[in-house]
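Engineer: please find the sequence and the predicted model below.
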Amino acid sequence: MTVARTLWQDNADLAEAARTHPFVRGLADGTLEEATFAGYVAQDAFYLESFARGYALGVAHSPDRQGLDAFADLLAGLREELRLHEAYATKLGIDLARVEPLPATLAYTDFLLATAALGDLGHLCAALTPCMRLYAHLGQSLAAEAHADRYADWIRTYAEPGFDALAARLENLLDRYARPGDDRTATVYRRAMRLEVAFFESAYRAGQPTTAG
């Protein structure tokens, strides 16, 4: 079994925690409040800028042409996801240039950039892969069940074969560059998965009404 497949299976508990999270279930049944979704879009757009820089550092640190081309293609693919966020921002009246990141967002972006800056491509791929594979998993899972139309564009984007192909390409890089027997790779991967679940939790809580007292 490949490194990427093993790590995904080892973190199935966190993938299920994301799939069953109230935020994700609200996307599926359409009950998620628009203001909560707008807050999520703003935070995710901020996060994706750091994700793009992670890809760029992957290009910079690649020791071979295969890695350089793959990271460059992944960076180009990310532009499509950013366009989705820009479309949502226009629709929802979000100024993406003025987003104030929540603590959970900063924890994730700081983790990604710190991992990328160290220059170990195996660890960088382990930090980046969970986001791509988890979103492909969520998109495909929600698309396969009855779901409301309200957030169908979000579901469709991450359920598309093209997005799955990008996730698979990043997993191939993880398999290529992860060092055999390196426990740090598994630690980085699980940390990224935990941060994914925390990101959904943060977006959900930020959208809940506050109570006095």
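Structural biologist: Thanks, I have it.

Engineer: from here on, just use CA atoms for contacts and neighbour counts.
Structural biologist: Noted.

Engineer: was I right to think Glu201 contacts Val24?
Structural biologist: No: using Cα atoms under 8 Å, Glu201 makes no contact with Val24, being 9.8 Å away.

Engineer: so which of these two has more stuff around it?
Structural biologist: Taking neighbours as other Cα atoms under 10 Å, Glu201 and Val24 compare with Val24 leading, 20 against 17.

Engineer: the residue nearest to that one when sequence neighbours are not counted sits in which helix or strand?
Structural biologist: Excluding its sequence neighbours, the residue lying closest to Val24 (Cα to Cα, 6 or more residues apart in numbering) is Ala18, at 7.1 Å. Per DSSP states H and E: Ala18 is located in helix 12-19.

Engineer: so how far is that helix off the chain centroid?
Structural biologist: 13 Å (Cα atoms, centre = their mean, to the nearest Å).

Engineer: the helix or strand that it is followed by packs against which elements?
Structural biologist: Sequence order places helix 22-29 as the next helix or strand after helix 12-19, per DSSP H and E. Here helix 22-29 touches helix 183-206, going by 3 or more Cα pairs under 8 Å, 6 or more residues apart in numbering; DSSP states H and E.

Engineer: report the distance from the helix it packs on to the chain centre.
Structural biologist: How far helix 183-206 lies from its chain's middle: 9 Å, per Cα atoms, centre = their mean.

Engineer: again with stretch 131-148
Structural biologist: The answer for stretch 131-148 is 13 Å, by Cα atoms, centre = their mean.

Engineer: give the buried residues for it.
Structural biologist: 131-140, 142-143, 147 (16 or more other Cα atoms under 10 Å).

Engineer: can you list contacts of stretch 186-194?
Structural biologist: Contacts with stretch 186-194, where a contact means Cα atoms under 8 Å, 6 or more residues apart in numbering, come from 7, 11, 14-15, 108, 123, 126-131.

Engineer: okay, now the one to match up with it:
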Amino acid sequence: MTLAEQLWSENADVVAEVLDNPFVRGIGDGSLDRKLFAGYVAQDAYFLESFARAYALALARSPDTATLLTFADLLAGVREELRLHESYASSWGIDMANVEPAPATLAYTEFLLATAATGSVGVVCAAMTPCMRLYAHVGTALDADTAGPYRQWVETYADPGFDEVAALLEKLLDQHVDDLTAARMAYRRAMRLELAFFDAALKPGP
């Protein structure tokens, strides 16, 4: 078992909580209130910009060319996710220009950016992997045929191409972790922040 597989297995309890979260279930069966989803899209776009910055910080500190180029590919993947959000914003009239980050969003972005600025490359990968692997897992766990207005969202994260991008990050995690305790703590913290992010999405914005 690789380290990435081990960390994912250790956090199966949080994965189960995410899949049982009313927000995630609402996406899967298409019943989620559209206003709640619109608020989530705006918050997630704000989050993804910080996610991209964390990749950039890790890229700048890459210890070898192969790692640098992989982070560059991962950074390009965030751009594709942001295009999905822009598509929703355009068709649903979501204001992406004046997003006020929710406390759960700030907690997650501040954790990622602080880790990317001060942690080793391996620990940065451990902090960022849960987002990628969890969304790939959620996408395949949900049924696009029942997701109704959220079909595009489900299909995006269920796509094998997204799984491949998540696997790239997991490969870097396996290669660069030299402090297992710190990596385990960062991974667990990110998983809990993911769950908190979905919980927060259930609350209507101002």
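Structural biologist: Alright, I've got the coordinates. Model, not experiment: these values are computed from the prediction.

Engineer: same for the helix holding Ala18 of structure 1, what does it pack against?
Structural biologist: Contacts defined by 3+ Cα pairs under 8 Å, 6+ apart place helix 12-19 of structure 1 against helix 183-206.

Engineer: geometric centre of structure 1: which residue is closest?
Structural biologist: Central residue of structure 1 (Cα atoms, centre = their mean): Cys131, 3.0 Å from the mean position.

Engineer: quick one, helices of structure 2?
Structural biologist: In structure 2, the segments counted as helices under DSSP state H are 3-10, 12-19, 22-29, 34-60, 65-92, 103-118, 121-141, 151-158, 160-176, 180-200.

Engineer: rewinding a little: closest to Ala42 of structure 1 among the contacts of stretch 186-194 of structure 1?
Structural biologist: Nearest to Ala42 of structure 1 out of the contacts of stretch 186-194 of structure 1 is Tyr108 (Cα to Cα; 14.6 Å).

Engineer: for the closest residue in space to that closest one that isn't next to it in sequence, grab the count of nearby residues.
Structural biologist: Nearest non-adjacent residue to Tyr108 of structure 1, counting by Cα to Cα, 6+ apart: Leu195, 6.0 Å away. Leu195 of structure 1 has 21 neighbours, counted by other Cα under 10 Å.

Engineer: tell me how far the aligned partner of Leu195 of structure 1 in structure 2 lies from Ala45 of structure 2.
Structural biologist: Aligned by TM-score structural alignment, Leu195 of structure 1 pairs with Leu193 of structure 2. Taking Cα to Cα, to the nearest Å as the measure, Leu193 of structure 2 falls 16 Å from Ala45 of structure 2.

Engineer: before we move on, what about Leu168 of structure 2?
Structural biologist: On the measure of Cα to Cα, Leu168 of structure 2 and Ala45 of structure 2 end up 22 Å apart.

Engineer: ok, now Ala58 of structure 2?
Structural biologist: Applying Cα to Cα to Ala58 of structure 2 and Ala45 of structure 2 gives a distance of 20 Å.

Engineer: neighbour count winner among the two?
Structural biologist: A count of neighbours by other Cα under 10 Å puts Ala58 above the other of Ala58 of structure 2 and Ala45, at 26 against 20.

Engineer: distance of that one from Val121 of structure 2?
Structural biologist: In terms of Cα to Cα, Ala58 of structure 2 sits 6 Å off from Val121 of structure 2.

Engineer: check contacts around the nearest residue to Leu3 of structure 2 once chain neighbours are set aside.
Structural biologist: Nearest residue to Leu3 of structure 2, sequence neighbours excluded (Cα to Cα, 6+ apart): Asp174, at 5.6 Å. Neighbouring residues of Asp174 of structure 2 by Cα under 8 Å, 6+ apart: 2-4, 122.

Engineer: residue in structure 1 paired with Cys131 of structure 2?
Structural biologist: Residue pairing (TM-score structural alignment): Cys131 of structure 2 is matched to Cys131 of structure 1.

Engineer: what is the neighbour count of the residue lying closest to that match once chain neighbours are set aside?
Structural biologist: Spatial nearest neighbour of Cys131 of structure 1, chain neighbours left out: Glu196 (6.9 Å); criterion: Cα to Cα, 6+ apart. Look at Glu196 of structure 1: counted by other Cα under 10 Å, it has 23 neighbours.

Engineer: please report the distance of Ile94 of structure 1 from Val41 of structure 1.
Structural biologist: For Ile94 of structure 1, the distance to Val41 of structure 1 - Cα to Cα - is 9 Å.

Engineer: these two - which one has more neighbours?
Structural biologist: Neighbour comparison, Ile94 of structure 1 and Val41: the larger count goes to Val41, with 21 against 18 (by other Cα under 10 Å).
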